[in-house]
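Engineer: got a predicted model here, sequence first, then my questions.
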Amino acid sequence: MDKQNQHGETQLSLHVDDYKAYLKNLFANAYDFQIRTIHTKQMTEVNLYYFNGLVDITLLDELVAKSIVSIEQSSTIDPNDTIVSLTNHTLPLNLDDIKEGLLNGQVMVHINAHSPYLLTINSDPARQVAEPTTEYQVFGPKLGFVESVDKNIGILRYYLKDCELHTVEAFAGKENTMKVAVAYIHSLIDETSLSFINEKIERLKNKEISSLGQLARHFQHDFYSLFPQSVLTERPDHAKESLLDGKFVIFLSYHTFCIVTPVQLLDTIGSIEDSSFTVSWNKLSIRVLRLLCMIIGTTLPALYVALVAFHPELIPTTFTLTIAQSRAQIPITASFEALLMLFALDVLVEASIRLPSFVGQTIGIVGGLVIGTAAAEAGIVSNIMVVTIAFTAICTFVIPSWEFVFTWRIMRYIYVLVASLLGLYGLSLVFGLTFLHLCKLKAHDKPYLEPISPFNFKKLRTFFHSRP
């Protein structure tokens, strides 16, 4: 069907039967592919090719059908005449352009003896802008991203009216099926970080991306670290504040979340709503509370194991007697007891997430109460261990970043295992190694522990305390 002229340029066939046969064969197994034929009064055949679910049929009838009726009353048919003037259109250069246009929801119009053209009469399958479903907010706007990259960029511009907001478009994979958009404020981005992102964007062409997790890992500096260097959000206000902090916001086709990168340790314990308090000291108290809960939720089970198994002399005498009485009939060691309860906790969390919302909350509460109480009464675990694990879970869920919660869940197991082998010495050692890793880790070109290490008092004060 494609022909080349004397200059080597590709030209499309003008005969209507060629396209009908080719597209019928190409989409023979697609029931939703439609070929609509209209004959004018001059017996000229006009064919419309489109996919039912991707095209606004009402608009197609209103614009194209009525235009063809008006053409019927004229003596000649010109493809650049009434139909084209009423709609957005493009002229395909080859068959690949036609296939891509049809799959993107365009309508191909072919009038016999003329070149075909593509009309944009898309029926947008994306849902309307609505409230975020996974990131609950008290003070923030009730608005979340949707599945359309272009619409999400529009939402971002609605929140941030800044000429310095630059956007870059890219496509992932050999077939360019997944659209990626990167947004950033140019004046707030350093050249090293921008070069890193541009290099990663160039490599997207040869990388198949199907999920946000794959895309986020593609933009990571340290791939093997347990600590996230990017987070996901579906809240435009979070994305806006991240842009103003000198970060990149990355969108992917068909996903309601965007990627915020790079992130550092303190970013994961902060929330946009913290700045909404009318009393500035509230921001300090809530962020200090989260920091303490992060440490307690990670180390408390390991600390319990180390003290009970290796260093009971460090526990106050009264409390030691209480623990001894609680563990008198327990047949397993404190370390195995802690690992068993942590495993049960993680199973309950995952079960409550995967089940429907109206069942998940019930399973989480009832399962926790029933299993904890039954295990303690049966003498499998001690009452103090049940309390320890329950408090650990509550402290962990105070952290706003769900990605970061998973990191500390893994770290808990490591800490308990080391504490069960080496006691407080091992716990101190692995805690120090964790801190050394965080000092070494970088998110793009920025230290992960900044402004703690290297220490920057001004940034640290701004993070914990809002000033007028």
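Structural biologist: Here it is on my side, so go on.
Engineer: every contact and neighbour count from this point should use C-alpha atoms.
Structural biologist: Will do.
Engineer: so E147, which of the three states?
Structural biologist: The three-state assignment at E147 reads coil, by DSSP: H, G, I helix; E, B strand; the rest coil.
Engineer: I'd assumed A351 was in contact with Q361.
Structural biologist: No: with contacts counted by CA atoms under 8 Å, Q361 stays clear of A351, the gap being 9.7 Å.
Engineer: longest helix anywhere in the chain?
Structural biologist: helix 402-440 (DSSP state H).
Engineer: packing partners for it?
Structural biologist: helix 280-309, helix 334-354 (3 or more CA pairs under 8 Å, 6 or more residues apart in numbering; DSSP states H and E).
Engineer: for I394, which of those is the nearest?
Structural biologist: helix 280-309 (7.7 Å; CA to CA).
Engineer: for the closest one, packing partners?
Structural biologist: Helix 280-309 is packed against helix 334-354, helix 383-396, helix 402-440, helix 457-464, with contacts defined by 3+ CA pairs under 8 Å, 6+ apart.
Engineer: turn those helices into JSON lines, columns for mean neighbour count and distance to L243.
Structural biologist: Shown next, in JSON lines, are these (neighbours: other CA atoms under 10 Å; distance: least, CA to CA, whole Å):
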{"stretch": "helix 334-354", "mean neighbour count": "18", "distance to L243": "30"}
{"stretch": "helix 383-396", "mean neighbour count": "18", "distance to L243": "27"}
{"stretch": "helix 402-440", "mean neighbour count": "18", "distance to L243": "20"}
{"stretch": "helix 457-464", "mean neighbour count": "14", "distance to L243": "16"}
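Engineer: need the ones you listed in TSV (columns: distance to P125).
Structural biologist: Formatted as TSV, these follow (distance: least, CA to CA, whole Å):
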stretch	distance to P125
helix 334-354	26
helix 383-396	38
helix 402-440	29
helix 457-464	40
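Engineer: ok so, going back, for S85, which of the helices and strands packed on helix 402-440 is the nearest?
Structural biologist: Nearest to S85, of all those, is helix 334-354, at 50.7 Å by CA to CA.
Engineer: which element is the residue in the chain sticking out farthest from the centre on?
Structural biologist: Here the chain reaches farthest from its C-alpha mean at S75, the gap being 55.7 Å by CA atoms, centre = their mean. In the assignment (DSSP states H and E), S75 maps to no helix and no strand.
Engineer: alright, now check it against this:
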Amino acid sequence: MKFTSKRNSHNNNKQQALNEDFFINIFKELDKNIQNIKNIFDSPSDLTIRKFTLGKTNINCALIYVDGLTDKNLIHNHILKSLQIEVIESGKDFSQHPDQLLEELYQKAITISEVKQADTLDDMSLAILSGDTVLLVDGINQGLILGSKGWVNRAVQEPITEGVIRGPREGFIENLRTNTVLIRRRIRDANLRFKSYKIGRRSKKDLVVAYIEGIANPALVKEVERRIDTIDLDDAPESGYIEQWIEDSFLSPFPQMSHTERPDKVATELVQGKVAIVLDGTPFVLIAPVTFGNTLQSPEDYYERWMVGSLIRVLRYFGAFISVFLPSLYIALVSYHPGMIPSKLAFSIASTREGVPVPAFIEAFLMEFTMEMLREAGVRLPKPIGQTIGIVGGLVIGEAAVSAGVVSPIMVIIVAITAVASFALPSYSFAISLRMLRFGFMLAAAVFGFYGIILGYIMINIHIVNLKSFGVPYSTPFAPNFLKDWKDLVIRSPIATLSQRPQYMQTDDKVRMDKDGESS
């Protein structure tokens, strides 16, 4: 049974009444407009309403803005001061024709570049909450929205979640306009498109879809826009909300969009024909579509010579394999297939496991679970303490467990190698997916041995082959097979040979270099 108090009922009625006034037109009476705005916001302490008389006339005006979201120096010098000076110097009498005043102020008095017209309280209230200033004039049923955003932003600095070995050390911040500027600085192409959206019924956050017209497949762009149009949320505090809303399958453990703090990575993906989604209030930009091979690639692969980049990629593939299968292989060999282990190694493992009171699966599960808890604790704690907890906690717990005879030394080595291998993966979301699969394979190995591992591997491959990211098969270019794209998959060919954009992207402009190795 649901109970509703009289107070809640009164608040709901009040909110409903305010929402009805929220979309009404602007009145000619200045005081009535100001009162309506106060009612919408419930007269908060940070709402500033500056009334003044225009020049030597008797025309009353008002500037309305939210303190803390605006640049006060800009309001004083380029709005309020310039309005007074221009009207006084013009010597015109607008009292007889007040309808001409707003156009005159727009054309001659206001010295800022971003000026829009407001016709409803909805337009004005959204502008005020976005950091702009609204100019209202008595006797005119319109207003002007003056761009005056000036809140405090974090400085552009090196990405925190993605270590940069070689390359630009600039990272995205929480300001949308700064992030789009960082992209434009790297792609000075007139065909670079930024399409704006408002996300969230309550928050009304700005979202931008970025792509290069003439390269990106129009069908891909339309599909991204269609999915964004379906978003219906009160608020989207982070791009993860957008990712989860528009991804192809929420039942898949694998990420179907990549996210990054690096502008150079976004610029590279846009040139490949992909689409980026930039949300105001977060430094993480989404990139679509994504494939299995993309999750194991990093911008540094292209900044180093092709042999170095290829070696690093091969190491990542081995790291992904070890991260998923090493504990389960140990469980299967020890529990079901000891005959496959060389004799000396088998005797060594048997001697270290002597006295261990639990089966190999329980031993591995406890150690892996403890490692995951230490990793999560290290992330949540302050940095100096978190690093200490991760190192000291692992050493102390591992040594104590071996000394107490709860686990074997070989198990500690396997868990350590598995953890190091997972750290080698460049995509955090993809690494978490593999960590989840690791426990599934451990269970399969404990029940069926190698047969369980093979069965799980077949099931994962079936899932990956059927999974799509915005219409692109997740297993591309392995299956469906695009041989030309293999030059930039596991082995990264020399830059001069990568003359074609990925075939699986089906871009309009397929050539990025001519035969002489020059950019097209």
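Structural biologist: It's in. Remember, it's a predicted structure, so these values are computed and weren't measured experimentally.
Engineer: any idea what the TM-score is?
Structural biologist: Once the chains are laid over each other, their TM-score by TM-score structural alignment, normalised by the length of structure 1 reads 0.92; 460 aligned residues with a CA RMSD of 2.3 Å.
Engineer: which ones are touching the residue farthest from the centre of structure 1?
Structural biologist: For S75 of structure 1, the contacting residues are Q42, by CA atoms under 8 Å, 6 or more residues apart in numbering.
Engineer: same question, I75 of structure 2
Structural biologist: I75 of structure 2 makes contact with 133, 148, according to CA under 8 Å, 6+ apart.
Engineer: what's the counterpart of it in structure 1?
Structural biologist: Matched to structure 1 by TM-score structural alignment, I75 of structure 2 sits across from L60.
Engineer: same question, I173 of structure 2
Structural biologist: Alignment note (TM-score structural alignment): I173 of structure 2 maps to V146 of structure 1.
Engineer: mind listing what the closest residue to its match other than its chain neighbours touches?
Structural biologist: Nearest non-adjacent residue to V146 of structure 1, counting by CA to CA, 6 or more residues apart in numbering: T256, 4.5 Å away. For T256 of structure 1, the contact set (CA under 8 Å, 6+ apart) comprises 144-148, 234.
Engineer: could you dump those residues to TSV with distance to L102 of structure 1?
Structural biologist: TSV is the format used below for the contacts of T256 of structure 1 (distance: CA to CA, whole Å):
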residue	distance to L102 of structure 1
G144	29
F145	26
V146	23
E147	20
S148	18
E234	30
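Engineer: neighbour-wise, which one of the residues you listed leads?
Structural biologist: F145 (27 neighbours; other CA atoms under 10 Å).
Engineer: touching, it and H238? I think so.
Structural biologist: No: here F145 of structure 1 lies out of contact with H238, judged by CA under 8 Å, at a distance of 11.1 Å.
Engineer: is it true that N141 of structure 2 lies in a strand?
Structural biologist: No: per three-state DSSP, N141 of structure 2 lies outside any strand segment and is coil.
Engineer: can you tell me what part of structure 2 stretch 392-401 of structure 1 aligns to?
Structural biologist: Using TM-score structural alignment, stretch 392-401 of structure 1 pairs with 418-427 in structure 2.
Engineer: can you check stretch 440-460 of structure 1 too?
Structural biologist: With TM-score structural alignment as the criterion, stretch 440-460 of structure 1 aligns to 466-486.
Engineer: how far off centre is the matching stretch?
Structural biologist: Centroid separation between stretch 466-486 of structure 2 and its chain, computed with CA atoms, centre = their mean, to the nearest Å, is 23 Å.
Engineer: in that stretch, which residues are buried?
Structural biologist: 467-470, 472-478, 485-486 (16 or more other CA atoms under 10 Å).
Engineer: ditto for stretch 26-43 of structure 1
Structural biologist: For stretch 26-43 of structure 1, by 16+ other CA under 10 Å, it's 33-34, 40.
Engineer: what's the spacing between A338 of structure 1 and N198 of structure 1?
Structural biologist: Here A338 of structure 1 is placed at a distance of 46 Å from N198 of structure 1 (CA to CA, to the nearest Å).
Engineer: follow-up on the earlier one: nearest approach to L436 of structure 1 belongs to which of the helices and strands packed on helix 402-440 of structure 1?
Structural biologist: That would be, of these and by CA to CA, helix 280-309, which comes in at 15.8 Å.
Engineer: buried ones in that closest one?
Structural biologist: Quick answer for helix 280-309 of structure 1 (16+ other CA under 10 Å): 280, 282-284, 286-287, 290-291, 293-294, 296-309.
Engineer: the strands in the stretch 51-200 of structure 1, which residues?
Structural biologist: 88-90, 107-111, 117-120, 165-172, 178-185 (DSSP state E, counting those that start in this stretch).
Engineer: take those and lay them out in JSON lines including distance to G140 of structure 1 and mean neighbour count.
Structural biologist: Compiled in JSON lines, the strands of the stretch 51-200 of structure 1 are given as follows (distance: least, CA to CA, whole Å; neighbours: other CA atoms under 10 Å):
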{"stretch": "strand 88-90", "distance to G140 of structure 1": "38", "mean neighbour count": "16"}
{"stretch": "strand 107-111", "distance to G140 of structure 1": "41", "mean neighbour count": "23"}
{"stretch": "strand 117-120", "distance to G140 of structure 1": "36", "mean neighbour count": "22"}
{"stretch": "strand 165-172", "distance to G140 of structure 1": "22", "mean neighbour count": "16"}
{"stretch": "strand 178-185", "distance to G140 of structure 1": "22", "mean neighbour count": "20"}
